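Trainee: Sharing a model prediction with you, sequence too.
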Amino acid sequence: MQRVVEEISLKAWPAFETINHRGWLMRFANGYTKRANSVTVLDEIGLDIEEKITYCESQYRARKQNPIFCLLSFTNPEVLDERLATRGYQLIEPSLVMGITLSERSLNILPIINQETLNDWLVAYHKLKALAEQPSSTHHMILAGIQSEILFVSFKQNEEIVACGIGVLESGCLGIFDLVTSPMQRRRGYATAIIQGLLQWGIDKGAYFSYIQVVKANIPACNLYEKLGYEPIYEYWYRVGSNSGNEK
């Protein structure tokens, strides 16, 4: 199940270009998000590790990007992790993938969430994240490139959007992404309403499982997901190098 969820999550957050080098997947999306711009190994790490690392590095540097590796706990990545650490790669964002089995029954909860268009959702997301720059065209391209069924939603308080998120449904699995609440409106149940609304949408569409990715250090988010019934199913973390070729 772990590998299936990871494969589905990669499809749910697509890159613009993917290269498969002997089972190592290199993904590229103009540098926007580590998930879409890193090397993922879905099976056992295998042999010829140094050759594979060097080849992957060359591909990222050719695109003027830092080489990034996403290490999955279920692939026994200890040797690869050690090799990358020796080369000077920094450990970034240890994270969890959490999952919940969905019932065919209704949740019997009807949070009032709103469906948004991609463009309107991006504006709301950008505002809630309190970012100064305009919404990223690359972010827009990634979302527009999702081939699975997708739902952009928001939660409003006094006609103002205070939270938003995305549901991506693929092969009966519902992924929840880009969940954000206004910093001034947290701990009021808005994120819960977004998740419950997306879960109900997924159940209505025939989903049997939902997953969500969360940085382990984000304790409030982890506690919220556990309260809603999500449980850890595997871990992942990133090793980030430089694009200068100076790793040892």
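Mentor: The structure has been received and is ready for your questions. Residues are numbered from 1 along each chain as shown.
Trainee: Only C-alpha atoms from now on, for both contacts and neighbour counts.
Mentor: Fine.
Trainee: thought residue 27 was touching residue 33?
Mentor: No. Between residue 27 and residue 33 there is no contact under C-alpha atoms under 8 Å: 10.7 Å.
Trainee: Looking at those two, which is more packed in?
Mentor: Higher neighbour count among residue 27 and residue 33: residue 27, with 25 against 14, using other C-alpha atoms under 10 Å.
Trainee: can you pull the contacts of that one?
Mentor: Taking C-alpha atoms under 8 Å, 6 or more residues apart in numbering as the criterion, residue 27 is in contact with 15, 16, 17, 18, 19, 36, 37, 38, 39.
Trainee: what do you get for residue 75?
Mentor: Contact analysis of residue 75 by C-alpha under 8 Å, 6+ apart lists 41, 42, 43, 44, 45.
Trainee: Which strand or helix spans the residue nearest in space to the middle of the chain?
Mentor: Nearest residue to the geometric centre of the chain (C-alpha atoms, centre = their mean): residue 213, 5.6 Å. Assessed by DSSP states H and E, residue 213 sits inside strand 209-215.
Trainee: Work out the gap between whichever helix or strand comes after that strand and the centre of the chain.
Mentor: Under the assignment DSSP H and E, the closest C-terminal helix or strand after strand 209-215 is helix 219-227. The chain centroid and the centroid of helix 219-227 are separated by 16 Å under C-alpha atoms, centre = their mean, to the nearest Å.
Trainee: For helix 219-227, buried residues please.
Mentor: 222, 225 (16 or more other C-alpha atoms under 10 Å).
Trainee: just stretch 225-234 next, same as before
Mentor: Here stretch 225-234 shows 225, 230, 231, 232, 233, 234 as buried, counting by 16+ other C-alpha under 10 Å.
Trainee: what's the answer for stretch 91-108, then?
Mentor: By 16+ other C-alpha under 10 Å, the buried positions in stretch 91-108 come out as 94, 95, 96, 97, 98, 99, 100, 102.
Trainee: The third one: what's its closest spatial neighbour, skipping adjacent residues?
Mentor: On the basis of C-alpha to C-alpha, 6 or more residues apart in numbering, the spatially nearest residue to residue 96 that is not a chain neighbour turns out to be residue 235, at 4.5 Å.
Trainee: Could you do the first one as well?
Mentor: Spatial nearest neighbour of residue 94, chain neighbours left out: residue 237 (4.3 Å); criterion: C-alpha to C-alpha, 6+ apart.
Trainee: take a look at this one as well, against the first:
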Amino acid sequence: MATAELCWRVEEACRNARPSPVEIEIDGWLLRAAGGPVRRINCVSPPRRRAADPVAILPEVEAIYAKLGRPAIFRVPSLVRGIDAPLEERGYGLQAPTRVLYTDLARRPRTSNPAVELVDAVGEDWIAAFTTIGAASAEAVATFRQSVGCIVLPKRFAGLRIGDSLAAIAYGVIHRGLMVVEAVATHPAHRQRGHAGAVLDALMSWAVESGARGACLAVVSDNEPALALYRSLGFRRELYRYHYRRNDIAT
């Protein structure tokens, strides 16, 4: 598959793996407004074309987010040119440089770890781990529940249990032969013991069994421990990068 085609397929898969219950389209741009602290489900993403100038839609976008009491945020993938300069000129600051990584699953061996649980619906113990590990606020948990509740694609929520609690979690969603890895987290008391790797191994084995040919994920560019973990699991191919441009004038 050509790199450009794969990148846009990954963009599509990642969007569908973390949906927003509130989305509208403005001249091809996708505006998401789920609420909560997560940028990906509260930002504007560009249409699929070689260049995209956001200036024409800025008044409308800023008015919508202002009405919601939120800052206007644009997601800027390296796949699309023409977004950064106009936003920077208007005071939109750069945030969260991120890498999108990929691994081929075609020759990946299937593994099995009895300590890892895989379920097709998010349970209360998984939510409890998500809340505890990430020190998530009530608003963050509520918007996460709404988001994963909108997933209509094949999915699995994975957790590695130690005693009565889940020590490491992640979930995966398969879209058009690609598994997107989301919400990878390990409790601080159980880090550096291979638990996150075991959880991701289990998800990739499920993906292979389900016919997926590749897996992808996004990681903040300066998160060296996470980058090292993902490299060890085969995520060595960087497809593209993205960052956000945020304007706090509306808040």
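Mentor: Noted; the coordinates are in hand. Predicted, not measured: the structure shown is a model, and the values here were computed from it.
Trainee: Please state their TM-score.
Mentor: Once superposed, the chains reach a TM-score of 0.90 (TM-score structural alignment, normalised by the length of structure 1), with 242 aligned residues with a C-alpha RMSD of 2.0 Å.
Trainee: all strands for structure 2, in order.
Mentor: For structure 2, the strands defined by DSSP state E occupy 23-26, 29-32, 44-45, 72-77, 93-104, 116-119, 155-162, 165-175, 178-186, 214-220, 237-247.
Trainee: corresponding residues in structure 1 for the third one?
Mentor: In this case it means strand 44-45 of structure 2. Residue correspondence for strand 44-45 of structure 2 in structure 1, counting by TM-score structural alignment: residues 39-40.
Trainee: average distance between that stretch and structure 2?
Mentor: On superposition with structure 2, the mean distance recorded for stretch 39-40 of structure 1 (mean C-alpha distance after the TM-score superposition for structure 1) is 0.4 Å.
Trainee: Distance from that stretch to the middle of the chain?
Mentor: Distance, centroid of stretch 39-40 of structure 1 to centroid of chain: 13 Å (C-alpha atoms, centre = their mean).
Trainee: same deal with stretch 229-240 of structure 2?
Mentor: On C-alpha atoms, centre = their mean, the centre of stretch 229-240 of structure 2 falls 15 Å from that of its chain.
Trainee: Quick one: residues in contact with that stretch.
Mentor: By C-alpha under 8 Å, 6+ apart, stretch 229-240 of structure 2 touches 3, 7, 77-79, 99-104, 197, 201, 216.
Trainee: Aligned to residue 142 of structure 1, what sits in structure 2?
Mentor: By TM-score structural alignment, residue 142 of structure 1 lines up with residue 147.
Trainee: dump the residue contacts of that match.
Mentor: Neighbours of residue 147 of structure 2 in contact, by C-alpha under 8 Å, 6+ apart: 18, 19, 20, 21, 34.
Trainee: Correct me if wrong: residue 190 of structure 2 contacts residue 167.
Mentor: Yes. In terms of C-alpha under 8 Å, residue 190 of structure 2 counts as a neighbour of residue 167; the distance is 6.4 Å.
Trainee: who has more neighbours, those two?
Mentor: Taking neighbours as other C-alpha under 10 Å, residue 190 of structure 2 and residue 167 compare with residue 167 leading, 24 against 13.
Trainee: show me what contacts that one?
Mentor: Contacts of residue 167 of structure 2 (C-alpha under 8 Å, 6+ apart): 129, 159, 160, 161, 186, 187, 190, 195.
Trainee: what's the closest non-adjacent residue to the fifth one?
Mentor: In this case it means residue 186 of structure 2. Setting aside the residues directly before and after it, residue 186 of structure 2 is nearest to residue 168 in space (C-alpha to C-alpha, 6+ apart), at 4.2 Å.
Trainee: Tell me which of the strands of structure 2 lies nearest to residue 58 of structure 2.
Mentor: strand 72-77 (8.9 Å; C-alpha to C-alpha).
Trainee: Run the chain-centre distance for that closest one.
Mentor: Averaging C-alpha positions (C-alpha atoms, centre = their mean) puts strand 72-77 of structure 2 14 Å from its chain's average.
Trainee: give me the stretch of structure 1 that that strand matches.
Mentor: Using TM-score structural alignment, strand 72-77 of structure 2 pairs with 67-72 in structure 1.
Trainee: Repeat that for stretch 186-199 of structure 2.
Mentor: Under TM-score structural alignment, the match for stretch 186-199 of structure 2 is residues 181-194.
Trainee: got a list of what the residue lying farthest from the centre of structure 2 touches?
Mentor: Most distant from the centre of structure 2: residue 163, at 28.9 Å, with distances by C-alpha atoms, centre = their mean. Listed by C-alpha under 8 Å, 6+ apart, residue 163 of structure 2 has no contact partners.
Trainee: Could you check how far it is from residue 53 of structure 2?
Mentor: Going from residue 163 of structure 2 to residue 53 of structure 2 by C-alpha to C-alpha, to the nearest Å gives 53 Å.
Trainee: Do a quick rundown of the helices in the stretch 1-150 of structure 2.
Mentor: 3-17, 58-67, 84-89, 124-133, 138-149 (DSSP state H, counting those that start in this stretch).
Trainee: quick check, distance from the second one to the centre of its chain.
Mentor: This points to helix 58-67 of structure 2. 24 Å.
Trainee: Check the mean deviation of that helix from structure 1.
Mentor: Mean deviation for helix 58-67 of structure 2: 1.8 Å (mean C-alpha distance after the TM-score superposition for structure 1).
Trainee: Which strands or helices does that helix pack on?
Mentor: Helix 58-67 of structure 2 is packed against strand 72-77, with contacts defined by 3 or more C-alpha pairs under 8 Å, 6 or more residues apart in numbering; DSSP states H and E.
Trainee: returning to that earlier point: tell me which residue of structure 1 lines up with the residue nearest to residue 186 of structure 2.
Mentor: In structure 1, residue 168 of structure 2 lands on residue 163 (TM-score structural alignment).
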